[in-house]
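Novice: this one's structure only:
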């Protein structure tokens, strides 16, 4: 009997010690998990884009467009769902818009245009009969034009920011830092599309998305020529084993050349516009001014122009 008690006590102490050991391992694992989550959350907070009062106000206002989303998806002239999704991806989903909300927004703006046209008709304003038709069409088409311009401007800004980003990445990679860690260190210090796109790329890698698939997502979300060249070069370099730092350096040089050529092209296109303005605005105005002074001089018997105004 005494032996059974001793065995029971020994087993009890053994299991108690094992439970203490397991509890200690749990506490250590919990602390490590907290540190990891805190680090990831801190990075996400750095990458998260802040919103101004204007953006928050417009986001709340655009929520009323959800009631018209079904109508907008049926009346999809020049705004098919796949086109709208493409524009939203390229524009970075401004004001928390999605496909359904944007489809409803164009109907919402068309109704506002109809109300304004009806008010102008009741007040009998000039051309009020036409405004009842024109204002709803402008509201409908204005939303489509607005999201297209947002997408275009964002892609242009992405191309403009890339050379500086690539120079910084090249220097960091040449110092021996890995690609993922370099992105984590550098991306939070940039603003705009570069920060949003590469920040999302980092988050996709953290949740287990394969690197090649994450690269393909970057390509599908953006149509910037320079950005497409960069991502395709990274894919090719990963497949062929080319050093990443060399890829970033070469792409930075190429993009600066493309940027200079783009500036020269815009300057060349501006010259005919200046000539057009000079020909049709400045020259006729100068001729009218000179002719007017000559006529005034003829009727004033060659008097001084200041004496003419004194008389």
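Specialist: Nice, thanks for sending it over. Keep in mind it's a predicted model, so treat the numbers as computed, not measured.
Novice: all contacts plus neighbour counts: C-alpha atoms, from now on.
Specialist: Noted.
Novice: Endpoints of stretch 90-105, how far apart?
Specialist: 18 Å (Cα to Cα, to the nearest Å).
Novice: can you check stretch 122-130 too?
Specialist: 13 Å.
Novice: What lies in contact with it?
Specialist: When contacts are defined by Cα atoms under 8 Å, 6 or more residues apart in numbering, stretch 122-130 is touched by residues 117, 120, 121.
Novice: Please list the members of those residues that lie in helices.
Specialist: 117, 120, 121 (DSSP state H).
Novice: Going through those, which ones are buried?
Specialist: Buried members of the ones in helices among the contacts of stretch 122-130, scored by 16 or more other Cα atoms under 10 Å, are 117, 120, 121.
Novice: can you tell me the helix or strand for the residue nearest to residue 69 when sequence neighbours are not counted?
Specialist: Excluding its sequence neighbours, the residue lying closest to residue 69 (Cα to Cα, 6 or more residues apart in numbering) is residue 104, at 3.8 Å. Per DSSP states H and E, residue 104 falls inside helix 99-122.
Novice: Comparison target below:
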């Protein structure tokens, strides 16, 4: 008995979904719980577990074979661009340039072979889906960078309020910034700690904040750095300047949230239509067929 081409495609898609669910289930099973118990007693871990997704671990091991030759062939400009993307994403899972290169090599090799296998079997759609997995690491970096910048946008107004109060209490800017970073941990505090370490190593305040702006593709943070540099050049009181910048950032944050809510409306409409429309079509079509008295068997 020979199977038809659409049935082969459906079986292939079903098998890929089953494999993906199995891999994701293993990832959730091996991932430690993030919910704290009431009677939680801290225990010193014996060994740090690798939290890297299992597919990424496989591709990194495959890419390790070809790493040396590919690393030498990559130009320095390309490597610098990869470093900037990793920094913008906050280096998820301890990502660095070498791990990124190994992972990308493994993804290209593994998913190209899988795609070629399905293409030779006649499953073009499954081959294209497997080929799309080559961009899995880039998608992860994009999502991490977007989430990181959303966190920066959310934390910036409160951070600047506390910084203005601390500077107004009599501390100099670097001491106040260090104190606020310790009091308000988060993504923004980590970025300012990097700038403080650069200033401790001899980098000027202006250059450290310019690099801070380059690491983060956030409009509000860029405006804060520009306003702070202008206030320093004009000799304006730092506490008053921080208060003014904080008020502006709150207005920017409210506008950003409104824009984000407006972008969600089409998505909600699309999800609603995709889930309800098939059911409505079946309901209306079935009612028409049953009401017309058509003999389906005939």
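Specialist: Happy to help now that I have it. Keep in mind that what you see is a predicted model, and the values were worked out from it rather than measured.
Novice: What would you report as the TM-score here?
Specialist: For these two chains in superposition, a TM-score of 0.66 is obtained (TM-score structural alignment, normalised by the length of the second structure); 244 aligned residues with a Cα RMSD of 3.8 Å.
Novice: What's the match for the residue nearest to residue 69 of the first structure in the second structure?
Specialist: Residue correspondence to the second structure (TM-score structural alignment): residue 104 of the first structure is matched to residue 102.
Novice: how close does its match sit to residue 135 of the second structure?
Specialist: 14 Å.
Novice: neighbour count winner among those two?
Specialist: Neighbours per residue (other Cα atoms under 10 Å) separate residue 102 of the second structure from residue 135, with residue 102 holding more: 24 against 12.
Novice: Correct me if wrong: that one contacts residue 67.
Specialist: Yes - the pair residue 102 of the second structure / residue 67 is scored as a contact, 5.8 Å apart, by Cα atoms under 8 Å.
Novice: need the helices for the stretch 151-298 of the second structure, in chain order.
Specialist: If DSSP state H, counting those that start in this stretch is used as the criterion, the helices of the stretch 151-298 of the second structure fall at 173-183, 187-200, 205-215, 219-234, 238-292.
Novice: Report the aligned residue range of the first structure for stretch 24-40 of the second structure.
Specialist: Using TM-score structural alignment, stretch 24-40 of the second structure pairs with nothing in the first structure.
Novice: And stretch 202-220 of the second structure, by the same measure?
Specialist: Going by TM-score structural alignment: stretch 202-220 of the second structure matches residues 208-226.
Novice: Contacts for that stretch, please.
Specialist: 86, 89-90, 155-156, 158-159, 162, 197, 201, 204-205, 227-228, 231, 235, 255.
Novice: how about the equivalent of residue 259 of the first structure over in the second structure, what does it touch?
Specialist: When the second structure is aligned by TM-score structural alignment, the residue opposite residue 259 of the first structure is residue 253. The contact partners of residue 253 of the second structure, by Cα under 8 Å, 6+ apart, come to 153, 154, 157, 220.
Novice: how close does residue 253 of the second structure sit to residue 88 of the second structure?
Specialist: 20 Å.
Novice: cool, residue 143 of the second structure as well?
Specialist: For residue 143 of the second structure, the distance to residue 88 of the second structure - Cα to Cα - is 11 Å.
Novice: Between those two, which has more neighbouring residues?
Specialist: Between residue 143 of the second structure and residue 88, counted using other Cα under 10 Å, the more crowded position is residue 88 (21 against 13).
Novice: what do we get in the first structure for that one?
Specialist: In the first structure, residue 88 of the second structure lands on residue 90 (TM-score structural alignment).
Novice: got a list of what that match touches?
Specialist: Per Cα under 8 Å, 6+ apart, neighbours of residue 90 of the first structure: 151, 152, 154, 155, 221, 222, 223.
Novice: and if we set it to 7 Å?
Specialist: Neighbouring residues of residue 90 of the first structure by Cα atoms under 7 Å, 6 or more residues apart in numbering: 151, 155, 221, 222.
Novice: In the helix holding residue 104 of the first structure, which residues are buried?
Specialist: Quick answer for helix 99-122 of the first structure (16+ other Cα under 10 Å): 99-114, 116-118, 120-121.
Novice: again with stretch 232-243 of the second structure
Specialist: Within stretch 232-243 of the second structure, judged by 16+ other Cα under 10 Å, the buried ones are 238, 239, 241, 242, 243.
Novice: So what's the residue count around residue 206 of the first structure?
Specialist: Under the criterion other Cα under 10 Å, the count of neighbours that residue 206 of the first structure has is 11.
Novice: roughly how far apart are it and residue 152 of the first structure?
Specialist: From residue 206 of the first structure to residue 152 of the first structure the distance is 29 Å (Cα to Cα).
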